[in-house]
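In: pasting the sequence and the predicted model now:
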Amino acid sequence: MGEQLSFDLPVRAALGRNDFYVAPANAQAVAMIEDWQGWPSRKLVLVGPPGAGKTHLTHVWATLSGATIIAATDLAMADIAGLATGPVAVEDADDIAGDQAGEEALFHLHNLTLAEGHSLLLTARNAPNFWSLTLPDLASRMQATTLAHLRAPDDTLLAALLMKLFADRQLSPNPEILPYLARRMDRSFDAARSVVAALDATALSEGRPITRAMAAKVLDNMAE
């Protein structure tokens, strides 16, 4: 029998507060997002590895505060004065390191947003002292910003993340699959996304539901 035709359905990430599982690895960051009106100097840098939930929490904060979300790499072409009329979230702020126009735009956005009495959230993979910013005034302001960390997941958080990633793809695997995967896969958010994507593709290709045996096969293939 030939391989079954697979149809890639849209992956719609659930980004509401109720979709975010709170665990020791992220509890501090969640608490700071929810208590955003108490941020020192009205600004916060949310730090964590790719897939850790930075974008999810950014959307949660935008819902709470009414903030506008913008990618750091879009700042150089943005209307900084217009953005600064309300709270602003800048995603992947470390991506503009060494980009003079981008760094200057972030510097002006930082100063104007705070001067207007609004709050500023920034996300990045690492703390600002590792960003290699070339604009000294921006570097000093970023390094003086309070940090909230999203840590590496424990088994409970990893299982919850897997559940969410499956749900985003409209998949409902047997509950035993989640702890099985969490115990055997690389302990990272990127690995969770890769495993779920591979299982989704395999299930579509083979035309059968996700099973423990399929999970074992996918993990073995990814380890090769």
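Out: Done, it's in.
In: when you work out contacts or count neighbours from here on, use the C-alpha atoms and nothing else.
Out: OK.
In: Ala23 touches Leu157, doesn't it?
Out: Yes. Assessed by Cα atoms under 8 Å, Ala23 is found in contact with Leu157 at 6.1 Å.
In: quick one: Thr134 from Pro173, how far?
Out: Noted for Thr134: a distance of 48 Å to Pro173, by Cα to Cα, to the nearest Å.
In: report the longest helix in the chain, please.
Out: Criterion DSSP state H: the longest helix present in the chain is helix 189-206.
In: in that one, what counts as buried?
Out: Using 16 or more other Cα atoms under 10 Å as the test for burial, helix 189-206 gives Phe189, Ala192, Val195, Val196, Ala198, Leu199, Asp200, Thr202, Ala203, Leu204.
In: surely the fifth one and Val218 touch.
Out: It stands for Ala198. Yes. Using Cα under 8 Å, Ala198 is in contact with Val218, at 6.9 Å.
In: could I get the full set of helices for the protein?
Out: For the chain, applying DSSP H gives helices covering 27-34, 54-65, 80-83, 100-115, 136-143, 155-168, 177-184, 189-206, 212-223.
In: ok, Phe20 to His118 distance?
Out: According to Cα to Cα, Phe20 and His118 sit 25 Å apart.
In: let me redo that: Asn129
Out: 24 Å.
In: more neighbours, these two?
Out: Set Asn129 next to His118 and count neighbours by other Cα atoms under 10 Å: His118 wins out with 20 against 12.
In: quick one: residues contacting the more buried one.
Out: Residues in contact with His118 (Cα atoms under 8 Å, 6 or more residues apart in numbering) are Arg42, Ala84, Thr85, Gly86, Pro87, Val88.
In: now stretch 212-219: buried residues?
Out: Neighbour-count burial for stretch 212-219 flags Arg212, Met214, Ala215, Ala216, Val218, Leu219 (criterion: 16+ other Cα under 10 Å).
In: okay, pairing it with this:
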Amino acid sequence: MNSTMDDYSFCISNQGKDDQCKDKKEEQLFLSFPRYCGMSRDDLLTHNSIDPAIRLIDSWPFWPSPVVILVGPSGSGKSFLASVWSAKSKSTRLDNISKSLDSILIDTPKPVLLEDVDRLDFSDTKLFHIINNVYQYDSSLLMTARTLPVSWEVRLPDLCSRLQAATVVKISVPDDDFLEKVIVKMFADRQIFIDKRLATYIVQRMERSLVFAEKIVDRMDDLALSRGAGITRSLAAEVLKEVQQCD
């Protein structure tokens, strides 16, 4: 995730969805307001589920090994941390290593970021070359994944050895306390200051995911702005119900 102006439309109307979901989708088309999402180091909230990863990002370039892998479930904050590190290191982002590699990646010492490795249909040989490039130039490679490297379908023995030598940092599922702080902060970033009890109400009824939390906050903000109303518990209940119906 980058520091960009984002619009979130998460109530997607596909064939087979009920009419209410379709109505919400049509409403959403008129209620999508641009917003700035803070993704800098200062926006990171500390918590025991993510602190080891934050410390590692902060310690760059003095890493214990040239290759670091952040492992955690979807919505645990991996992309946020990767974005912070990428801005700090001025890394090159690789979106798909199954495509042809640009020769500059082999010949320069620039740090490299590769996200969601376990979901890519990657070439063992190409990933091995990227890692070797990092070692050759004493550079850095940050990878993110939902699963540990041992579960990846790697067949090249040399690549297996390189991955075994990497530093792996696990990020756990966000707990309620952390998600409540995140929701309070997301609203505060929009100059909206809510009671912690409202954040607790939302967290107790939502999926344990930072991405999901952001969608809920965005939708509540959109509806409140469109109606000229405040951020209330009843609005939270409406949005939570809407999301459950449309997912």
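Out: Right, received. Where do you want to start? Computed from a predicted model, the values in this text were never measured in an experiment.
In: thinking again about what came up before, show me which of Ala23 and Leu157 of structure 1 is the more surrounded one.
Out: Taking neighbours as other Cα under 10 Å, Ala23 of structure 1 and Leu157 compare with Leu157 leading, 19 against 16.
In: from start to finish, how long is stretch 36-46 of structure 1 in a straight line?
Out: End to end - Cα to Cα - stretch 36-46 of structure 1 spans 12 Å.
In: residues in structure 2 aligned with that stretch?
Out: Aligned using TM-score structural alignment, stretch 36-46 of structure 1 spans residues 60-70 in structure 2.
In: over to stretch 117-130 of structure 1?
Out: Under TM-score structural alignment, the match for stretch 117-130 of structure 1 is residues 138-151.
In: end-to-end on that stretch?
Out: Span of stretch 138-151 of structure 2 from end to end, Cα to Cα: 27 Å.
In: next: stretch 97-109 of structure 2.
Out: End-to-end distance for stretch 97-109 of structure 2, by Cα to Cα: 18 Å.
In: list the buried residues for it?
Out: By neighbour count with 16+ other Cα under 10 Å, stretch 97-109 of structure 2 contains the buried residues Ile97, Leu105, Ile106, Pro109.
In: what does the second one correspond to in structure 1?
Out: It stands for Leu105 of structure 2. If you follow Leu105 of structure 2 across to structure 1 using TM-score structural alignment, you land on Gly82.
In: now for that match: which residues touch it?
Out: With contacts defined as Cα under 8 Å, 6+ apart, Gly82 of structure 1 has no neighbours.
In: roughly how far does it sit from Leu122 of structure 1?
Out: As judged by Cα to Cα, Gly82 of structure 1 and Leu122 of structure 1 stand 18 Å apart.
In: now Lys54 of structure 1
Out: 9 Å.
In: same deal with Ser172 of structure 1?
Out: Taking Cα to Cα, one finds Ser172 of structure 1 at 34 Å from Leu122 of structure 1.
In: who has more neighbours, those two?
Out: Leu122 (25 against 11).
In: my read is that that one contacts Asp92, right?
Out: Yes. Taking Cα under 8 Å as the definition, Leu122 of structure 1 is a contact partner of Asp92 at 7.2 Å.
In: quick one: the spatially most central residue of structure 2 from Glu115 of structure 2, how far?
Out: In structure 2, the C-alpha nearest the mean C-alpha coordinate belongs to Ser79, at 3.3 Å (Cα atoms, centre = their mean). Noted for Ser79 of structure 2: a distance of 7 Å to Glu115 of structure 2, by Cα to Cα.
In: ok, Asp19 of structure 2 next?
Out: Distance from Asp19 of structure 2 to Glu115 of structure 2, by Cα to Cα: 37 Å.
In: list residues touching both of Ser79 and Glu115 of structure 2?
Out: Any residue near both Ser79 of structure 2 and Glu115 by Cα under 8 Å, 6+ apart counts here, and that gives Thr144.
In: hmm, back to that, could you dump the buried residues of helix 189-206 of structure 1 to JSON lines with distance to Ala105 of structure 1?
Out: Below are the buried residues of helix 189-206 of structure 1 laid out as JSON lines (distance: Cα to Cα, whole Å):
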{"residue": "Phe189", "distance to Ala105 of structure 1": "31"}
{"residue": "Ala192", "distance to Ala105 of structure 1": "35"}
{"residue": "Val195", "distance to Ala105 of structure 1": "38"}
{"residue": "Val196", "distance to Ala105 of structure 1": "38"}
{"residue": "Ala198", "distance to Ala105 of structure 1": "39"}
{"residue": "Leu199", "distance to Ala105 of structure 1": "42"}
{"residue": "Asp200", "distance to Ala105 of structure 1": "41"}
{"residue": "Thr202", "distance to Ala105 of structure 1": "45"}
{"residue": "Ala203", "distance to Ala105 of structure 1": "46"}
{"residue": "Leu204", "distance to Ala105 of structure 1": "45"}
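In: return the residue of structure 1 aligned against Thr232 of structure 2.
Out: Using TM-score structural alignment, Thr232 of structure 2 pairs with Thr211 in structure 1.
In: tell me the contacts of that match?
Out: Counting by Cα under 8 Å, 6+ apart, Thr211 of structure 1 has contacts Pro173, Asn174, Ile177.
In: map those residues onto structure 2 and name those still in contact.
Out: Compared against structure 2 with both residues aligned by TM-score structural alignment, their matches' Cα atoms under 8 Å, the contacts of Thr211 of structure 1 retain Ile177.
In: list buried residues within the contacts of Thr211 of structure 1.
Out: Buried subset of the contacts of Thr211 of structure 1 (neighbour count, 16+ other Cα under 10 Å): Pro173, Ile177.
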